[in-house]
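A.B. asks: sequence first, predicted coordinates after that:
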Amino acid sequence: MVARDLRPVCAVGATLGEGPVWDVARGALWFVDIKGRRLHRFDPVTGALASQDAPAEIGWALPADDGTLLAGLQDGLWRFDPGGGGFAPFLAVEPDRPGNRLNDATVDAAGRLWFGSMDNGEAEASGRLYRFDDAGIIDSGLPPVVITNGPAFSPDGRTLYHTDTLGGVVHAAPVSEDGTVGAPRPFARIDPADGYPDGPAVDAEGCVWTGLFGGWGVRRYAPTGELIETMRFPVANVTKIAFGGPDLTTVYATTARKGLDAAALAAQPLAGDLFAFTVDVPGLATPLIRIAA
């Protein structure tokens, strides 16, 4: 694997940039600023950025098969109309846990949405991982953690990667065809001195990439859990990557200004911006959420 040509591509200055996803049909990247309550759409051809205010803190917005986006806000799932630019509530999540919010998500090959919650105060182990499909919202059964990140799936869809950010562990768990999740095992452990594992993504070789919050970059792990590559960034808080472009070899990375004091911000003027670099092993396209009747 060769990662090269790291560059800033869009000045956003996000407090907590997150949730990048490549929209194949539209040829654009969606991502969010969670704390800024903004949904962004970046067009790499023109360099244009279109932004929309969200009704609450927004963790992600992923394309669905009916042409809308399904977004994870603080209180649950919302629909977003890219044409009209409006948000509409869809399904409440964890109404009994008002201190939680939704944080990260992905879609499996069957079109099922997988997403996690977390304690917005980043103290209580109240974050859980859920699956949304025709049966509704189902708890995955994985142990709760303070901050969930991911999940992401292996190329064959049989392994789910799920991150306990404050615990510094990326877990791997088997997944059956019906979406049942088996017992997790530690896949990779990251020393807090090297940063905290944030959002994961998987490439076509089955290697797992993770952003490093406070770790100045991203890491790539072999399917066996061996660290095989590190990409260094000029900003400390790298949150998540997404593979994009026509051949999925352009990697986009969101970053954050959250937690940086005035001196750190002065030393990191690009903190919170969107970055890109090129790889020779492509990523995997994110399937559309199956939502249409």
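C.D. replies: Sure thing, it's come through.

A.B. asks: for the rest of this, base every contact and every neighbour count on C-alpha atoms.
C.D. replies: Noted.

A.B. asks: number of residues surrounding the closest residue to residue 48 other than its chain neighbours?
C.D. replies: Nearest non-adjacent residue to residue 48, counting by C-alpha to C-alpha, 6 or more residues apart in numbering: residue 42, 5.9 Å away. When neighbours are defined as other C-alpha atoms under 10 Å, residue 42 has 21 of them.

A.B. asks: residue contacts, residue 42?
C.D. replies: For residue 42, the residues meeting the contact criterion (C-alpha atoms under 8 Å, 6 or more residues apart in numbering) are 10, 28-30, 48-50.

A.B. asks: likewise residue 256?
C.D. replies: For residue 256, the residues meeting the contact criterion (C-alpha under 8 Å, 6+ apart) are 13-17, 237-239, 271-273.

A.B. asks: coming back round to it: tell me the one of the contacts of residue 42 nearest residue 194?
C.D. replies: Closest to residue 194 out of these is residue 10 (26.1 Å), distances taken as C-alpha to C-alpha.

A.B. asks: burial of the closest one, as a residue count?
C.D. replies: Under the neighbour criterion other C-alpha under 10 Å, residue 10 is assigned a count of 18.

A.B. asks: and the comparison structure, right after this:
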Amino acid sequence: MSDLRIIERDRRDTLGEGPLWVASEDALYWVDILDRRVNRLSLADDAVTSVVMPELIGWVIERADRPGFIAGLASGFAELTLDPFQIRKIVTPEPLSPKVRMNDAKADRAGRIFAGTMCYEGAEPIGSLYRLDSDLSIAPVDQGYRIANGPAISDDGRTIYHTDSAEGLVYRMVLHSDGSLGAREVFLRFPDEWGSPDGMTMDAEGGLWIAHWGGSRVTRFLADGSIDRAIHVPALQVTSCTFAGPNLDRMFITSAADGLDGEHDGALFEVDPGVRGLPTLKFGG
């Protein structure tokens, strides 16, 4: 593995999250939830740009047949284009109280989005996991989360991993062809010294990479839950990771500076993970 690289830019993310590789643009997108930004890194020249949003934003997911993204705003799902800048609200999950916001999401092979919500303070188990179908209809598929985080979906599309960061638990569920989920089972339980499980991604060999909030690393877990390798980064609050580049052999890692003043807290990092990732899946609507 090569040395870790810190992406040079003029700011740090208060709460960097949701890295997304967009192959057609040779670019990485990610959000700063608390600073209400969508960031973009051009892999061709390392240029970083940023667009300020009107409210908190948890993630963006590329659309398969239309320009722009589906975005997870604090208030719900929305259509988003950045050039020209346009937002159109789609649907607000119910019940989405003032205590709850959208947090993290992924698309699956069928073009659906699975998106979690969380209690703003992470104190109450009032978050849920929702499914947005390509016809823009929405359905709740799991409930009872304090901080719903990091969906990751297996290459065959039959298994979904989902996290409650506040509880330190990573769940594994069967993903049925109709988009419903099987019974929730505990895949991993993070001990306190690991920090909390945050954003996740899967590689082409079936490894599950999990970011450690409060643990300064991302770890690759095998199907049996054993640790294969860990990559340490000089930031305490590591939030998510994804594969990027034409060969999907570059890993980018997001972090958060919220409440911290370390030199690299909130930076965007790049590492050579030693394995390739899976192609970015897009929303079908």
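C.D. replies: Yep, it's here. These figures come from a predicted structure and were not determined experimentally.

A.B. asks: just the buried ones out of the contacts of residue 256 of structure 1, please.
C.D. replies: When burial is judged by neighbour count using 16 or more other C-alpha atoms under 10 Å, the buried members of the contacts of residue 256 of structure 1 are 13-17, 237-239, 271-273.

A.B. asks: how many neighbours does residue 70 of structure 2 have?
C.D. replies: When neighbours are counted by other C-alpha under 10 Å, residue 70 of structure 2 registers 24.

A.B. asks: next one: it from residue 141 of structure 2, what distance?
C.D. replies: To residue 141 of structure 2, residue 70 of structure 2 is 19 Å away according to C-alpha to C-alpha, to the nearest Å.

A.B. asks: what ranges do the strands span in the stretch 51-200 of structure 1?
C.D. replies: 58-63, 69-73, 76-80, 87-92, 100-107, 113-119, 129-133, 136-139, 148-153, 159-164, 169-174, 185-189, 196-202 (DSSP state E, counting those that start in this stretch).

A.B. asks: what does the first one contact?
C.D. replies: In this case it means strand 58-63 of structure 1. Surrounding strand 58-63 of structure 1, the residues in contact under the criterion C-alpha under 8 Å, 6+ apart are 18-21, 23, 30-35, 37-39, 69-74, 102-106, 288-289.

A.B. asks: so which of the contacts of residue 42 of structure 1 is the most crowded?
C.D. replies: Neighbours here mean other C-alpha under 10 Å. Within the contacts of residue 42 of structure 1, the largest count is held by residue 30, at 25 neighbours.

A.B. asks: any idea which helix or strand carries that one?
C.D. replies: Residue 30 of structure 1 is located in strand 28-33, with elements delineated by DSSP states H and E.

A.B. asks: packing partners of that strand?
C.D. replies: Using 3 or more C-alpha pairs under 8 Å, 6 or more residues apart in numbering; DSSP states H and E, the elements in contact with strand 28-33 of structure 1 are strand 17-23, strand 38-42, strand 58-63.

A.B. asks: so can I have TSV of the ones you listed showing distance to residue 117 of structure 1?
C.D. replies: As requested, those are arranged in TSV below (distance: least, C-alpha to C-alpha, whole Å):
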stretch	distance to residue 117 of structure 1
strand 17-23	14
strand 38-42	18
strand 58-63	9
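
A.B. asks: closest to residue 282 of structure 1 out of those?
C.D. replies: Among those, if distance is taken as C-alpha to C-alpha, the winner is strand 17-23, at 12.6 Å.

A.B. asks: matching residues in structure 2 for the closest one?
C.D. replies: When strand 17-23 of structure 1 is aligned against structure 2 using TM-score structural alignment, it corresponds to residues 16-22.
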